[in-house]
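Participant: Sequence and predicted structure, then a few things I'm wondering about:
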Amino acid sequence: MSKIIELVEQLTTPILNDMNLELVDVEFVKEGSNWFLRIYIDKENGVDIEECGQVSERLSEKLDELDPIQQNYFLEVSSPGAERPLKKEKDFQKAVGKNVFVKTYEPIDGKKEIEGVLTSYDGVSLEIAVTIKTRKKTMTIPTEKVAKARLAVSFS
């Protein structure tokens, strides 16, 4: 599975570089009886459906040429949305000052799910300002303890 993702990243990167777009994530997942190859792309002010379509067409041609995936699958190219995943170092750096949601592998201060404002990231740990009832607190989360992280939409 990771070989497929790696290959798709290699095939996608030159297409995106050519179009001044960024690769956010690649997923190859089975949902029900169907397989999905999902490519999430972005740029400074967001991507539109036309750009997603162009990337899909160009990538589809490359995948048809090489035929690296044995299963039948659906190719989806889209924006990561408002709650984009944070996976790479630069994702975390760009998210400083924004609301984030983090799931950890083990509890930190008794919690495995933390939501708040990412106040800093140094490559080793995240500092998140959280509000518990009316009290504000800063939590430090070591990067290796982060299972998943994403931007979080705040309605306050």
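Facilitator: Looks like it came in fine. Residues are numbered from 1 along each chain as shown.
Participant: okay, CA-based contacts and neighbour counts for the rest of this
Facilitator: Fine.
Participant: can you give me the strands for this structure?
Facilitator: When assigned using DSSP state E, the strands of the chain occupy the ranges 22-31, 34-42, 73-78, 99-108, 111-121, 125-132, 135-142, 146-151.
Participant: could you dump those strands to CSV with distance to Leu86 and mean neighbour count?
Facilitator: Listed next are those as CSV, based on distance: least, CA to CA, whole Å; neighbours: other CA atoms under 10 Å:
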stretch, distance to Leu86, mean neighbour count
strand 22-31, 9, 16
strand 34-42, 12, 19
strand 73-78, 16, 16
strand 99-108, 9, 18
strand 111-121, 12, 19
strand 125-132, 12, 18
strand 135-142, 14, 14
strand 146-151, 5, 18
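Participant: Now render those as CSV, adding distance to Asp91.
Facilitator: Rendered in CSV, the data for the strands of the chain read as follows (distance: least, CA to CA, whole Å):
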stretch, distance to Asp91
strand 22-31, 9
strand 34-42, 12
strand 73-78, 17
strand 99-108, 11
strand 111-121, 10
strand 125-132, 12
strand 135-142, 16
strand 146-151, 9
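Participant: Quick check, central residue of this structure?
Facilitator: Within the chain, the residue whose C-alpha comes closest to the C-alpha centroid is Pro85; the distance, by CA atoms, centre = their mean, is 2.9 Å.
Participant: residues contacting the closest residue in space to that residue that isn't next to it in sequence?
Facilitator: Excluding its sequence neighbours, the residue lying closest to Pro85 (CA to CA, 6 or more residues apart in numbering) is Arg150, at 4.1 Å. When contacts are counted by CA atoms under 8 Å, 6 or more residues apart in numbering, Arg150 is found next to 83-86, 100-102.
Participant: structure B:
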Amino acid sequence: MPRFAPLPRARVPAISPLLLDIGNLAEVGATGADAGGAYLESETRLADIAALERLIEPEAQALGLSLVRVAMFGGKSDPTLQVMAERPDTRQLDIADCEALSRRISDVLDEHDPIEEAYRLEVSSPGIDRPLTRSQDYADWAGFDARVKLSETIEGRKQIDGKLLGLADGTVTMQIRAKDKSLQPFAFPLAFVASAKLLLTDELIRATAPLDAAGAEEEEIEDAMLDAEGVDQELEEGQD
């Protein structure tokens, strides 16, 4: 099993000098892993997430980074463009990486101006309980617990908590606890995934312990361990 080592989230925001009144904003997300087409809607322009990804991904690749997620959050009071990235070999993103990527993204967005309104840029690592946004994630993180929300109900389930078993031919398989308490495989199309993330467990924390803890906040690591204990207890209770 590969030993990935993401540092706790390191954020280096590039803040617009003035937040304008941008009217009504609503986040609209596309369903399905690897799907583009999410938008931030305002009175004047739609911020196309897929178009933003096309601008941002080459900047990440130029630094040897892999783009994990581009999303818009915050509503009209605090519109925020969130970019998650990592180094493919270590699954880390240190402060220097954040600063370099933030500068490159700011420059390319200033040049192309894809978002008319003022916004805040947040560049971070995916963190330990990372979102699963790419098809490869379902293979890379096989063996770990995850929570998947579906766009369609399958066998009476629209949320699945269980162990990832992998991805094959566009189908995700997880191990779940059936009503009779037995462990059963549960398969569903990757295209039906609305959102997915790893669940904090002791096993995940051990597997993702930072190779280099420089810049990692001890308090954040302790909080993650406490959160993992709570998730482990929830999973055990669900299996009783």
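Facilitator: Yes, it's here. It should be emphasised that the depicted structure is a prediction, and the values quoted were computed from it without experimental measurement.
Participant: related to what we said a few turns ago, how much space between the aligned residue in the second structure for the residue nearest to Pro85 of the first structure and Phe73 of the second structure?
Facilitator: The equivalent of Arg150 of the first structure in the second structure is Lys197 (alignment by TM-score structural alignment). Separation of Lys197 of the second structure from Phe73 of the second structure (CA to CA, to the nearest Å): 17 Å.
Participant: before we move on, what about Asp169 of the second structure?
Facilitator: In this structure, Asp169 of the second structure lies at 32 Å from Phe73 of the second structure, with CA to CA as the measure.
Participant: Would you mind finding the match for Asn17 of the first structure in the second structure?
Facilitator: With TM-score structural alignment as the matching criterion, the partner of Asn17 of the first structure in the second structure is Gln61.
Participant: cool, and Ala129 of the first structure?
Facilitator: With TM-score structural alignment as the criterion, the equivalent of Ala129 of the first structure in the second structure is Gln175.
Participant: Would you mind confirming that that match makes contact with Lys163?
Facilitator: Yes. If you go by CA atoms under 8 Å, Gln175 of the second structure and Lys163 touch, sitting 5.0 Å apart.
Participant: now the helices for the second structure?
Facilitator: Counting by DSSP state H, one finds helices in the second structure at the ranges 49-62, 95-112, 137-140, 202-207, 218-239.
Participant: can you pull the contacts of the aligned residue in the first structure for Ile128 of the second structure?
Facilitator: Residue mapping for Ile128 of the second structure onto the first structure gives Ala82, with TM-score structural alignment as the criterion. Residues near Ala82 of the first structure by CA under 8 Å, 6+ apart: 151-153.
Participant: again, only using 10 Å
Facilitator: Taking CA atoms under 10 Å, 6 or more residues apart in numbering as the criterion, Ala82 of the first structure is in contact with 46, 150-153.
Participant: Just the endpoints, please. Distance across stretch 60-76 of the first structure?
Facilitator: Stretch 60-76 of the first structure has its terminal residues 10 Å apart, counting by CA to CA.
Participant: Excluding its own residues, what touches that stretch? List them.
Facilitator: 1, 3-4, 7-8, 11-12, 26-30, 34-40, 52-57, 59.
Participant: try 6 Å this time
Facilitator: 35-38 (CA atoms under 6 Å, 6 or more residues apart in numbering).
Participant: returning to that earlier point: mind putting the contacts of Ala82 of the first structure in CSV, distance to Pro68 of the first structure included?
Facilitator: Supplementary listing: those in CSV, determined by distance: CA to CA, whole Å:
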residue, distance to Pro68 of the first structure
Gly46, 30
Arg150, 30
Leu151, 32
Ala152, 35
Val153, 37
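Participant: on that earlier part again, quick one, which of the helices of the second structure is nearest to Gly156 of the second structure?
Facilitator: Taking CA to CA as the criterion, helix 218-239 is the member of the helices of the second structure that comes nearest to Gly156 of the second structure, at 16.9 Å.
Participant: so that closest one versus strand 171-177, what angle?
Facilitator: Between the axes of helix 218-239 of the second structure and strand 171-177, defined by axes from the mean of the first three to the mean of the last three CA atoms, to 10 degrees, the angle is 70 degrees.
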